[in-house]
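> dropping the sequence and predicted coords here.
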Amino acid sequence: KRIVVRGIFHYGWTRFIRTLLENGIYEAEPVEINGVTVSPFEVVMKHIKRQAVEQWEDPYRLAEKLGFNPQCILSVEITGYKNGMGKRTVYHSQLPYPFFDGKPVTCCMEYGTYVGVACSISLQMLAHGEIPEKGAVTIEMTAVSPKKYLDEYAKRGARLIIQKFIKGASIMEDKPAIPPSTKEYRSWSLQP
């Protein structure tokens, strides 16, 4: 089986991260400037934070001005074969807008709601003794029922959309939700 997790970021953000990566900023060794050792990464991050504070705009007002509500959708795609039949399932998780129950936010971090909500659910389950494993583990590697975990997500307003596709089906009821990155997906159709 193959599992792909997708989170989509604004193009400007991915271009920025790629620029940093291609220029080696994440691996750059500290350098000495005027007798002081500084980390190139820290210098860049401090500059970015200063610029962000100066140019920050409330995301809710920005959404109104642009005329749309932001969507924050995380997708997980599972592809494999069962009884010789190609199967592909895509799960889309969508959190409600406005983010943070409409409370003021200090930065535009709607994607962060996925991290925060998942962390909150995990910590609450841990506090109630529902996660028996000890040490650093991912929730997927615990004895926690995926249904229970997703039910907790739903209690917090998340919607889970499931699409199932089969390979080589003669009837195309729908196209895959996410544009295919390979020609292979052209032979997949939504499973009835």
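Nice, thanks for sending it over.
> all contacts plus neighbour counts: C-alpha atoms, from now on.
OK.
> dump the residue contacts of residue 99.
Neighbouring residues of residue 99 by Cα atoms under 8 Å, 6 or more residues apart in numbering: 110, 113.
> report the separation between it and residue 132.
31 Å (Cα to Cα, to the nearest Å).
> do the same with residue 100
Distance from residue 100 to residue 132, by Cα to Cα: 30 Å.
> now the helices for the chain?
11-22, 40-55, 59-66, 112-127, 146-155 (DSSP state H).
> nearest to residue 90, of these?
helix 146-155 (14.9 Å; Cα to Cα).
> and that closest one with helix 112-127, angle?
With axes from the mean of the first three to the mean of the last three Cα atoms, to 10 degrees applied, the angle from helix 146-155 to helix 112-127 works out at 120 degrees.
> starting at the chain centroid, how far to helix 146-155?
17 Å (Cα atoms, centre = their mean, to the nearest Å).
> contacts for that helix, please.
117-118, 121, 140, 160.
> take this one as well and set it beside the first:
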Amino acid sequence: MGKGRVLIIGAGAQGGPCVSILARDKDISEVVLADLDIDLANKVKAKVKNDKLKTMRVDASDVESIVKAAEGVDVIINLTLTEFNSNIMQAALRCGAHYVDTSFGEGSSSDIRTTDNILAQMMENRPLSFDKEYKEAGLTALLGCGASPGTVNALARYMCDKLDSVDEIRIRVGRRPLASSGEVVKGWAPTWSPFRALWGYAVEPTIFEDGKYKKYPIYSKCEDYEFPAPIGTIPLVYHQHQEPISLPYFIGKGIKYCDFKYTIDKEVGTLIKTGLSSSEPVEVKGVKVAPRDVLLKIVPRPGDMFLTEDEKTASLPLKVAAGCVVEVTGAKSGQKVEYKASFPIVLYSSPEERLELYRRFGATNIYVCLPAVVGAKMCMAGDAEKGVIGSECLDPIKFLEMMAQSGWPLKFAETCSKEVCITP
């Protein structure tokens, strides 16, 4: 693979760290950071201080604006809202560039089948949008290559590849505060796109059960799940995510059940139950306004973290422990087998590791954008299938090897249990 040129769309919580990673990558010759907020993009550029980087103002709602920014690039990494995915995919096709995102599906509605989006197409087992066009162009559109979906899918595929058939895939993501904030009442402070975080909690989750996609009420099927220390046992509930839809679609192997459970966020849950996630306008003093718009206007922007962090902040004690466990059950050579893999979802588990991460990449909040960079480099190197694919379609060994080559190998604990019967 020669030196690549990359366009990043979105200068927010993951855009800045993504630029910082690519600016240090010897395989990348140029990075274009594009955002509607050019001032934010320029602040990122000033923080990174690298000659590879240039910024552009781009309106992701306008395909022509994206095409102009994408001229001559090898890959577009989409780190903006999912409502713009289709526009960016179209622009990538027109420019002969690969496409990578970290989230996909319905852009704004609480009904994930309300529009003809890729998640709906998977659930209805229909051809995926742009798949034919990307294949004909010899290009890859890589969907959901962040942390979850992304790294989680690669680990699931890694374990599924060891089995002849797969019965169940269960994904558990949990977080626990390590110290009291001292606040009696806390506000909601999302660590990624506030809209997508709110959307994920407010939408009724879809689970793959008995070979079919089924919808459940929000905050349902609560269970106490035990994570490795220091997280311990915490309650989890069903949560809307792409994995229960995409893993059965792409992996197959007879999967009968696939779910995703996540930590209960009481702060955002209260807001949703109060009606503040609604997009239906209400009249306030003669003015019609959507409650969701008000909430998203006043919630803190997570993008500021990259601009303000330094070695001092990176070495502070951890406030939260966050982990992920992927469980896969199936059969191998007639034996029932269960694999389990666990890892720190944010890619570090101590202040020392976080400081090392900052020194390596110039950022610590990289758990979403680093997998996206790895996926983009696999596309450019020809190590990804052509067409529209999920991160579970990548060779998981190559994916993990490239994570290591990036300077930060994924450290995960893997266990295997088998049903054994010894007879004379």
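Thanks, I have it. All of these numbers come straight from a predicted model, not from anything done at the bench.
> where in the first structure does stretch 225-236 of the second structure fall?
Aligned by TM-score structural alignment, stretch 225-236 of the second structure falls on no residue of the first structure.
> how about the contacts of helix 146-155 of the first structure in a markdown table, adding distance to residue 152 of the first structure and neighbour count?
Shown next, in a markdown table, are these (distance: Cα to Cα, whole Å; neighbours: other Cα atoms under 10 Å):
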| residue | distance to residue 152 of the first structure | neighbour count |
| --- | --- | --- |
| 117 | 9 | 16 |
| 118 | 9 | 17 |
| 121 | 7 | 16 |
| 140 | 15 | 10 |
| 160 | 12 | 17 |
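> rebuild the residues you listed as a markdown table, extending it with distance to residue 189 of the first structure.
As requested, the contacts of helix 146-155 of the first structure are exported to a markdown table (distance: Cα to Cα, whole Å):
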| residue | distance to residue 189 of the first structure |
| --- | --- |
| 117 | 33 |
| 118 | 31 |
| 121 | 34 |
| 140 | 28 |
| 160 | 20 |
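> wait, which of the residues you listed is closest to residue 73 of the first structure?
residue 160 (9.7 Å).
> picking that back up, what two of the contacts of helix 146-155 of the first structure have the greatest distance between them?
Top of the distance list for the contacts of helix 146-155 of the first structure (Cα to Cα): 140 and 160, 17.1 Å.
> could you count how many residues lie near the equivalent of residue 138 of the first structure over in the second structure?
With TM-score structural alignment as the criterion, the equivalent of residue 138 of the first structure in the second structure is residue 390. The local packing of residue 390 of the second structure (other Cα atoms under 10 Å) involves 26 other residues.
> repeat for the one 3 residues further on
Look at residue 393 of the second structure: counted by other Cα under 10 Å, it has 18 neighbours.
> re earlier: and the helices of the first structure as JSON lines, adding distance to residue 90 of the first structure?
Output for these, formatted as JSON lines (distance: least, Cα to Cα, whole Å):
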{"stretch": "helix 11-22", "distance to residue 90 of the first structure": "23"}
{"stretch": "helix 40-55", "distance to residue 90 of the first structure": "35"}
{"stretch": "helix 59-66", "distance to residue 90 of the first structure": "28"}
{"stretch": "helix 112-127", "distance to residue 90 of the first structure": "17"}
{"stretch": "helix 146-155", "distance to residue 90 of the first structure": "15"}
